[in-house]
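**Q** what shape does this take:
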Amino acid sequence: MGETHDSKRPRTNGNHVAVNGSTEDDWFIGSIDQGTTSSRFIIFNRFTDPVASHQIEFENHYPHSGWHDHDPIDLIASVEKCIEKATEEFVSKGYKTSQIKAVGITNQRETTVCWDKNSGDPLCRAVVWPDTRTKELVRDLKSKPDADKLLELCGLPLSTYPSSVKLLWLIRNHDEVRKAYEESRLAFGTIDSWLIYKLNGGKDNNIHVTDTTNASRTMFMNLRTCEYDDELLSFFDIDRSKVDLPKIVPSSHPEAFGALASGPLKGTKIAGCLGDQSSALVGHCGFKPGHAKNTYGTGCFLLYNVGSEPVISKYGLLATVAYDFGEGQKAYALEGSIAVAGSGVKFLMNNLGFVRDSSKVGELAESVPDNGGVVFVTAFSGLFAPYWIDDAKGTLFGITQHTQKGHIARATLEATCFQTRAILEAMEKDSGHKLGGLAVDGGMSNSDITMQTQADISVIKVERPEMRESTALGAAIAAGLATKGCWSSMPELYDLTQNKPGRKIFEPVGNPKKIKLMYNRWERAVEMSRGWVRNPIEEYYTANSP
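**A** Now for the predicted structure:
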């Protein structure tokens, strides 16, 4: 199939831009990728290659310890500017805006936006997904009688991450949000809902929707019915008559998301929407049960397709919607997250001064044959799935006079790989499916030594595509599948993406006995890092008392 597709492709230069081969019949899909630190707009051709893009970083606000905010106006402004600039680049290469058939959206999940449904203006800053101001509220909610029923209903445990606790905190603690709630003019949404609302012209058209993947991160949606659940809303003391919740629609739809109301692509349909981690799985064409992807960013997010029925984890994982393309094309996933991945590399660079460029950490790790007995439990903020150890701290074990920077660098990369293996094992236990391979993307996936180490430690095939924009591509795929004359099926897309040149596969080649010894040592180190924080409040005041 790959040969057939390639033979029909327009000739491209090194940036995948069509030259001397573009025709009026060529079509393209735009993708809005709204992340935690930046927004992007990427335009993909029919062969899933990016042909134009623009990225803008915006300010993150940290007004108090544990607080993390975004200005909702900054987010929509950055997205609109990216669309404008990327479209300018697209047109400068000889294309026409009419060739862009649809736009998809992918977004940071759980981040919570509140706005006045009458004016369309935000009532406060957006509360970003890693914000922890809700810790005490979560502790109180866990003591409620029905708290143990939540996981079975929505697939998520109570934590500071979901949008539900963020919204409840704002209603209780932010004057403008509380007043709007009491006066029944409060509109709530995750980032996708806010962007769709504003891109459609705000209150003039009042398109207020979300897709199932984003809705599954709120704790308001029943995972099986994919509708708002009265029992869940009641648990969080949310009165539906006082707050406008976005309508839940499939991730791929020709009409539900409206169209761009202004700008160079005015009138272009928004036809797809996926939360970022689901979008990355779709971008890898992980359409079958057993398909898994890992995004190596600041942290890591693993998604594992478990098929058409949700699997509630018994091993510390989250259950979520992988994608929903309608007409029986819905899939669920198990998800596991690692707090420290790329941020561990930055720690070596910024805090310890090992290297000046993060890309050199791999070279430093390769300067030694192994970790020299060093194990680094990178629990800078505790350990996430499947351990969920809040009282662990980052700990280096096995240091001797023989230890060099290279050993610590290698141990830092291995820490991410060990945690990935632990999550993959939990996923296999929960799902009953043997993992066939692991698709990878994100910054750390560029490191050959890290990916080979991942293959060796997990005893699994690791697949890295040449084109790493998997998250943005997923949203483009969702939009294209809903648009007449574009991609017609998931099998077509699978063939198109899997047979591209430049795809690299890392097969496990490690010594099984040595790998087993390394992993046992890692698990022992995890246990030894547990309980470092006994009473953080008492420790803080003791350390800072005169």
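**Q** drop to CA atoms for contacts and neighbour counts, all remaining ones
**A** Noted.
**Q** I figured H284 was touching N294, is that so?
**A** No - between H284 and N294 there is no contact under Cα atoms under 8 Å: 10.1 Å.
**Q** comparing those two, which residue is more hemmed in?
**A** H284 (27 against 24; other Cα atoms under 10 Å).
**Q** another one to check against the first:
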Amino acid sequence: MGKQSYVLAIDQGTTSTRAIVFDGDGRVVGVGNREHKQHYPRAGWIEHDPREIMDNLDRVVRDAMRRLRIRTSDLAAVGIANQRETVVVWDRRTGRPIHRAIVWQDTRTQPEVDALADGDPDRFRAKTGLTLSSYFAGPKAAWILDHVRGARAKAERGDLAFGTMDSWLVWNLTGGPRGGVHVTDVTNASRTLLMNLTTCDWDPELCELVGVPMAMLPTIVSSSEVIGEATRRSSLAGVPIAGILGDQQAAAFGQTCFEPGSAKNTYGTGSFLLMNTGVVPVPSQHGLLTTVLYQLGNKPPVFALEGPVADAGSVVQWLRDEIGMISKSADVDRLASTVRNTGGAYIVPAFSGLYAPRWRPDARGTIVGLTRFVTKAHLARAALECTAFSTWEVVNAMNNDVEASGLGTGLRGLRVDGGMVGNDSLMQLQSDLLNVPVVRPEVPETTALGAAYAAGLAVDMWQGLDELAEHWRIEKRWDPQISDEERARRLRVWNKAVEHSIDWVDTDTVTDDLLADEMYR
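**A** Sure thing, here's the model as predicted:
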């Protein structure tokens, strides 16, 4: 490999920013981590401070390199994985954001999305592969332009820049107002409702309908190519930035899901299941998304079916921060392990509505099955188990889409990663519900690893996908242990609980109260 023996990956996530250094065998050798503040100005609104995240980035990079005692000259490249639909709009001249970043879970754009749908939430699906939802990035950018004085006129003149978090990081790392490179990769672009999935380029008609001037859009690049070098004002000065992937696509790349039919699920703030469908996009008929999985240089893009679930680890954070039932996230595993089941209680964590496959923004979080027998230990276990049930719904829809497309007979096994996969009982439940093997890899940092792989391929640190696949090894495997009858019973009860989260809502009242279109202050 020569002198430059390492790749540094930036994993810019929903709750923290991490820098992880990998060696040529794909092993973690240095880590820096720092959380950033979550801002909740109104119910349903979630924001981040982009400047805080940029400051944290510089610190975590220094931490990771200091602990390994390496210099920038030892780094072959930098790769970036990012929270995908979180939006930043900034002034090209000053480099300052004109509004806090609007996070992917934020639901404030639901009225605008409803107006775009005009009664048909699949109106944009043929072009974008996506259903119309407040989840996606384009309407968030339009909301900022409409609620910050003078912003739309500046955007139309080209004075403002729009991007997901990858764009914001790359622009700053490569010089910011002094010539920063304004790009996004195709995986992130495919999450905006502005990119045509056939051409993998911005679509003028979609941009006009959503209300995002094309003058503010970044250039779309592949997931693995040299984009530019970090400047002297960065802690990564002189290192090429050579890979960008949305975080979930990065996790699939790190899990080496290179063959059609291979699939992974990441259990992070939310839960995200992606299945590789090859070089032809597969339209979903069952509530899933068709998205770009990755693109290597000038090669054709590879596509995926995806089922996003808004709330997974965020349920544990809710128990910790809002309810005060635990003092730290790790306590939930210990508490849940003291009971054998949930005592009949089910949590449906529709904090931001329900994502795939139901797409019900009006749904709200629900706890059902409460009796005096239920303790906080039962609720802790229910908070973990709801993620496994939500994943089953996604897999059921995915199996139906895959069979209809002729790709195969559905999911045959699931590779898992993310903060929650350290809970063995949860992974066993997941295997039981899906009725397929669930496998956890030796290297748990799959999101950062995928970004590192994409960057390393671009600078020839690794020679191809086959070499990367050789690095992937199983750390633990779970196989189904329950009967078909027990599986059907548990899923039937779960479905009833989900229906409660939808049926009780007074939609007009909730929409008026939580999602009113007011000037942000």
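**Q** TM value for the aligned chains?
**A** Aligned and superposed, the two chains score 0.90 in TM-score terms (TM-score structural alignment, normalised by the length of the second structure); 508 aligned residues with a Cα RMSD of 2.6 Å.
**Q** where do the contact lists of H284 and N294 of the first structure overlap?
**A** A439 (Cα atoms under 8 Å, 6 or more residues apart in numbering).
**Q** three-state assignment of R62 of the second structure?
**A** Three-state call for R62 of the second structure (DSSP: H, G, I helix; E, B strand; the rest coil): helix.
**Q** please determine how far it is located from G30 of the second structure.
**A** 10 Å (Cα to Cα, to the nearest Å).
**Q** S284 of the second structure too?
**A** 40 Å.
**Q** so which of the two has more stuff around it?
**A** S284 (23 against 20).
**Q** any idea what the more buried one aligns with in the first structure?
**A** By TM-score structural alignment, S284 of the second structure lines up with S313 in the first structure.
**Q** for that match, which non-adjacent residue is spatially closest?
**A** Nearest non-adjacent residue to S313 of the first structure, counting by Cα to Cα, 6 or more residues apart in numbering: D430, 5.8 Å away.
**Q** which residues touch that neighbour?
**A** D430 of the first structure sits next to V311, I312, S313, K314, Y315 when contact means Cα under 8 Å, 6+ apart.
**Q** burial measure for the equivalent of R125 of the second structure over in the first structure, as a count.
**A** Mapped onto the first structure by TM-score structural alignment, R125 of the second structure lines up with L151. Counted with other Cα under 10 Å, the neighbours of L151 of the first structure add up to 17.
**Q** so L151 of the first structure is in contact with P157, correct?
**A** Yes - counting by Cα under 8 Å, L151 of the first structure does reach P157; the two are 5.3 Å apart.
**Q** A350 of the second structure and V60 of the second structure, how far apart?
**A** For A350 of the second structure relative to V60 of the second structure (Cα to Cα), the value is 33 Å.
**Q** ok, and the closest non-adjacent residue to the alignment partner in the first structure of P349 of the second structure?
**A** By TM-score structural alignment, P349 of the second structure lines up with T378 in the first structure. Closest residue to T378 of the first structure apart from its sequence neighbours, by Cα to Cα, 6+ apart: G394 at 4.6 Å.
**Q** now do the helices in the stretch 251-400 of the first structure.
**A** 276-283, 342-346, 361-366 (DSSP state H, counting those that start in this stretch).
**Q** same question but for the stretch 51-200 of the first structure, I mixed them up
**A** 72-92, 135-142, 150-154, 163-173, 175-182, 191-199.
**Q** comparing the ones you listed, which comes out most buried?
**A** helix 191-199 (a mean of 26; mean count of other Cα atoms under 10 Å).
**Q** quick one: it aligns where in the second structure?
**A** So helix 191-199 of the first structure is aligned with residues 165-173, judged by TM-score structural alignment.
**Q** post-alignment, the matching stretch versus the first structure, mean distance?
**A** Its matched residues in the first structure lie on average 1.1 Å from stretch 165-173 of the second structure after superposition (mean Cα distance after the TM-score superposition for the first structure).
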